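Engineer: Output the structure for:
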Amino acid sequence: MERVARTGQNTVALVAVCLAALMFGLEISSVPVILPTLETALHSDFKEVQWIMNAYTIACTTVLMATGTLADRFGRKRVFIISILLFGITSLLCGLAQSTLVLIISRFLQGMGGGAMLICSIAILSHQFREGRERGRAFGMWGIISGVGLGFGPIIGGAIVMVSNWQWVFLVHVGIAIITALLVFRGVQESRDPQAKKLDVAGIISLSLAVFGLAYYITQGQVIGFRSMAGLGILGGAVISFIIFLRVEKQHAHPMFDFSVFRIRRFSGAIIGCIGMNFSFWPFMIYLPIYFQSALGYDIITAGLSLLAYTLPTLVVPPLAERLTLRYQARVIIPMGLLMIGVGFLIMYYGSSVAHASWLTMLPGSLLAGIGLSLTNTPVTNTTTGAVTPDRAGMASGIDMSARLITLAINIALMGFILVEGIYSYLESNLPGAMATAPLHASAEKIAVGLSATDISEATAHAALVHGFGWVMLFGGIGVCVLALVSLLIFGIRPINKK
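Structural biologist: Just a heads-up that it's a prediction; the model follows:
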């Protein structure tokens, strides 16, 4: 009877954790497809569009390690409930925003709730599901529901805008958050780390400043000047902050980043997987809707449907990924998944460069990249948390998610920069008597978000946009292929011990 009751409680807990994953996944994949709508409704420019997404990811990063420590110390269930309610409240603020600035601030606050919610959910999964088969099923289900949010997010976001307005892309989370909090209260077991110590405030602040400074430098560098005193000061501040972070963590008695875990090859190889997934796949998710709507001329629903090939594998592949990992080990599956993402991007590059590009020419590369992501995602999480003892699951999952979100935040900015520079390069080479640098860059930024640029023909603007996206796809493909090799080398060619 006790076993039946425990099974029922675990089922409720799993549903709650999966709903949290659904919200987080929807918030990542449903917002990009409405960015062109937000540009018009809120009169946003290209840099503001980047910050609508980057505010969320940077905020997630700022709270990850603090949440892991607080959850270990005060209870993972308690902090999980607080984070879910915070996510619901801030989603309401996003939906009520009437300006780009208010939306960016609300997104930052929402990201704090989302990051805390996600880190707690992973730690709870690791604690409440410990047996090998049960743990595999739980993480597999978590991966499937994450895939539902990620896979159907684009079409859901597009459909919401078509039948109602963009505000409901955010407001829908309010009701889901209330239901999730009630399920957590009923089904999740409270757990703590008896060895949890004080919050590493210096580490949190220095790491957050480093990430924000680098993302700001990349995003705003063209305006403030990459080589100006202000630009170099921001970049120098980010570098100094990161050096301070490393020094603080090495000297702290109980650091939020325990670098000793990187001696575990399974953990380090999986962390490269975290970085690889967010080097290209997820940041490109921000820009791919612009390609479908502006370069291919699709409406918002067609663009959302076209994105399904990119995201839908995250729904169906995770269970297969878990079985393959059990059979061949993470040392094989994670590098293989990263390689598939990279090759997928290179195929997308070819598909976008053909004479009559369409969703069909993008389909093979999109599918391959999505399958590669799906093969990597769940095994990475399971490997990083499984490589350490259960009482360190919060810290391990914190490093896992920090690696993902820091890479995502930086590459959202970097891909935007590469896109604009690719467009600018084409305009500079193909316009007779090209404009001065500043006006031409301004035109490139307008083209990057699908707007018309003065004194530039529609055909030239379209060709420049395709050229810019080609640069981005090459960057994403080559970069993640290199990371696949790095992951393989860290894991080692031969089988390795679990510790």
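Engineer: going forward, measure contacts between C-alpha atoms and count neighbours the same way
Structural biologist: Will do.
Engineer: What count of nearby residues applies to Arg499?
Structural biologist: No Arg there; residue 499 is Lys. Lys499 has 13 neighbouring residues, counting by other Cα atoms under 10 Å.
Engineer: Alongside the first, I'd like the structure of this one:
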Amino acid sequence: MTAEQTVPTPTGSAPTTTGRAAGTTTGSGSGSDRPNHRWIALAVIALAQLMVVLDATIVNIALPSAQADLGFGTDQRQWIVTAYSLAFGSLLLLGGRLGDLFGRKTTFIVGLVGFALASVLGGLADSFGLLVAARALQGVFGALLAPSALGMLTTTFRDPKERGRAFGIFGSIAGSGAAIGLLLGGVLTEYASWRWCLYVNVVFAVLGVIGALVFMAKPPKVERPRIDVAGVLTITAGLVGIVYGFSNAESNGWDAPLTIVMLAAGVLLVAAFVVIETRVAHPLLPLRVVLDRDRGGAFIAIGLVAIGMFGIFLFLTYYLEQTLGFSSLQTGLAFLPMPLSIMVSATQIGGRLLPRVGPKVLIFAGGLVAATGLLLLLRTDVDSTYAGTVLPALIVIGLGMGTIFSSAMNTATTGVARADAGVASATVNTMQQIGGSIGTALLSTIFADVVKDSLSGLSAAPTKLQQAQAVIDGYHVAFGISAGVLVLVALAGGLLINRQSVRLAKLERAASATTGSIPAAAH
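Structural biologist: Predicted coordinates for the structure are as follows:
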């Protein structure tokens, strides 16, 4: 078999070439092509993914201390989060395509180094403006790093069983990183300083760079077509509009003029981007990547999961701290059963069963299980206990989430041409980011409205107990809506994923055995 032999792929996918690709080598016996090196490379990739995912929640834990130290107002706190979200969410597709063009190992290392330097800058910040700038830089380099990590995973693991295990591990990190961030942020804030919530990224980055240099293969020389400048400009501006629009809706309401203008402009620019991608020779996001039925269903499921997860982390954190009186550290420890449950289900259920039953069944079942866990949170009350109400729900939610993440991420990147692996991975991250933005705005405003309505119905000034019960009512609505969103995840898996995807494992084995290419999705 030659180093570059083209094999046919299903409708909707570009021809897939065999042999060398970004992030792998063939025949040299070096780098990630060695079996043991592939798994070490996976550990490096997972470490980088963990750094990116936990950064959101770990910084949220640090915000009150940072505010007291730097002296900025409560109304300014939002920009610490928004600066990162805008840069990260708007540049993901460009970051993924740069990895495709210049080599994912290169962009992976650059992303790690840049993220670490931005974290140091944030840790050293002596003003609000410098901290915001550092967070924006974190977002820029995170947008380069995240799709490179998933793209390398996609091109490194080709055997169906290995691929299932690898995505099980990666999915467990993606699903549990936010909870780990709560725990780590609580520890660092309580026993060190809020600045260490940023400095800790340097440890992850140093380990990641060393691992990448030693265990990841040198990317081969590839043809570098011109960057789709028009596509970059329209999608970047469009995503900025959408992310900022949802962020503004959270603080100023859905009827605020700026919210309406930004969301409308964002949607129009994304529509213009789609038109551009159909006409340029070298599109930033080839539409074949998203129009494949299985991948499209997986992308939708991933976006919906991000909406649902927001209800878990934000409002359950509020419940634990404000209602049950937990400290930040106790809250982080309280969430620990969920990432453990995610890891078990992602590796043992999703990772092992995906080659046998396909993503359709697993995403459907995972969505229903996670929704059931959220419905268990409707039993929470002002005098509930953690062990009796929260703990069982977290375990059930984790079992469902882990199954969804490992299956959906694998499906979203299966059958993609090697040249498109980075941008396909970036689409996964973009769906997560947009879903999180929607969840933040939608659930926060609904929660506030429910609390307001509950209190306005009282004839006299509300007592502390009545105020607490009104907040509980808001939590219940948020949990209920999140459960409904996860039912939609199940439907996306059950209705949009191709019925023949149960044959995925057989086709993957055949493709891997004969070509060494990225397996093609069943149709």
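Engineer: Need the TM-score from the superposition.
Structural biologist: Overlay of the two chains. TM-score (TM-score structural alignment, normalised by the length of structure 1): 0.85; 476 aligned residues with a Cα RMSD of 3.0 Å.
Engineer: what's the helix or strand for the residue nearest the centre of structure 2?
Structural biologist: When structure 2 is reduced to its mean C-alpha position, the nearest residue by Cα atoms, centre = their mean turns out to be Gln432, at 4.5 Å. Assigned by DSSP states H and E, Gln432 of structure 2 falls within helix 421-456.
Engineer: what range in structure 1 does that helix sit on?
Structural biologist: Using TM-score structural alignment, helix 421-456 of structure 2 lines up with residues 393-428 of structure 1.
Engineer: how big is the offset of that stretch relative to structure 2?
Structural biologist: For stretch 393-428 of structure 1, the mean deviation from structure 2 after alignment is 1.9 Å (mean Cα distance after the TM-score superposition for structure 1).
Engineer: circling back to that earlier point, downstream neighbour of the helix holding Gln432 of structure 2 in the secondary structure list?
Structural biologist: helix 464-491.
Engineer: Would you mind getting the average deviation of that following helix from structure 1?
Structural biologist: Looks like 2.0 Å for helix 464-491 of structure 2 (mean Cα distance after the TM-score superposition for structure 1).
Engineer: Mind giving me the packing neighbours of that helix?
Structural biologist: helix 293-318, helix 359-376, helix 421-456 (3 or more Cα pairs under 8 Å, 6 or more residues apart in numbering; DSSP states H and E).
Engineer: And the helix or strand where Leu326 of structure 1 lies, what's buried?
Structural biologist: Using DSSP H and E, Leu326 of structure 1 falls within helix 318-328. Using 16 or more other Cα atoms under 10 Å as the test for burial, helix 318-328 of structure 1 gives Pro318, Pro319, Ala321, Glu322, Leu324, Thr325.
Engineer: Redo the residues you listed as a markdown table? Include distance to Leu183 of structure 1.
Structural biologist: Formatted as a markdown table, the buried residues of helix 318-328 of structure 1 follow (distance: Cα to Cα, whole Å):
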| residue | distance to Leu183 of structure 1 |
| --- | --- |
| Pro318 | 24 |
| Pro319 | 24 |
| Ala321 | 28 |
| Glu322 | 26 |
| Leu324 | 32 |
| Thr325 | 30 |
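Engineer: returning to what we had before: and Gly95 of structure 2, which of the helices and strands packed on helix 464-491 of structure 2 is closest to it?
Structural biologist: Proximity to Gly95 of structure 2 (Cα to Cα) singles out helix 421-456 among these, at 7.3 Å.
Engineer: Tell me which other helices or strands that closest one touches.
Structural biologist: So helix 421-456 of structure 2, by 3+ Cα pairs under 8 Å, 6+ apart, packs with helix 78-102, helix 128-156, helix 229-252, helix 293-318, helix 391-413, helix 464-491.
Engineer: how big's the offset between the helix or strand just after the longest one and structure 1?
Structural biologist: So the one you mean is helix 128-156 of structure 2. Once the chain leaves helix 128-156 of structure 2, the next helix or strand it forms, by DSSP H and E, is helix 160-191. Here the mean offset of helix 160-191 of structure 2 against structure 1 after fitting is 3.2 Å, by mean Cα distance after the TM-score superposition for structure 1.
Engineer: Report the distance from helix 160-191 of structure 2 to the chain centre.
Structural biologist: 11 Å (Cα atoms, centre = their mean, to the nearest Å).
Engineer: List the buried residues of that helix.
Structural biologist: 160-189.
Engineer: between it and helix 293-318, how big is the angle?
Structural biologist: 20 degrees (axes from the mean of the first three to the mean of the last three Cα atoms, to 10 degrees).
Engineer: looking at the helices and strands packed on helix 464-491 of structure 2, which is buried most?
Structural biologist: Of all those, helix 359-376 carries the top mean neighbour count, a mean of 26, counting by mean count of other Cα atoms under 10 Å.
Engineer: mean deviation (superposed) between that helix and structure 1, please.
Structural biologist: Counting by mean Cα distance after the TM-score superposition for structure 1, helix 359-376 of structure 2 comes out at 1.6 Å.
Engineer: against structure 1, where does that helix fall?
Structural biologist: Counting by TM-score structural alignment, helix 359-376 of structure 2 corresponds to 330-347 in structure 1.
Engineer: Likewise for stretch 134-141 of structure 2?
Structural biologist: Counting by TM-score structural alignment, stretch 134-141 of structure 2 sits on residues 106-113 of structure 1.
Engineer: compared with structure 2, how much does that stretch deviate?
Structural biologist: Looks like 1.9 Å for stretch 106-113 of structure 1 (mean Cα distance after the TM-score superposition for structure 1).
Engineer: contacting residues around that stretch?
Structural biologist: 52-53, 55-60, 62-63, 83-87, 90-91, 93-94, 97 (Cα atoms under 8 Å, 6 or more residues apart in numbering).
Engineer: What is the end-to-end distance of stretch 187-203 of structure 1?
Structural biologist: Using Cα to Cα, to the nearest Å, one end of stretch 187-203 of structure 1 lies 33 Å from the other.
Engineer: Pull out the buried residues from it.
Structural biologist: Judged by neighbour count using 16+ other Cα under 10 Å, the buried positions of stretch 187-203 of structure 1 are Gly187, Val188, Gln189, Glu190, Ser191, Arg192, Asp193, Ala196, Leu199, Asp200, Gly203.
Engineer: Please pull up the equivalent of the fifth one in structure 2.
Structural biologist: Aligned against structure 2 by TM-score structural alignment, Ser191 of structure 1 finds its counterpart in Pro219.
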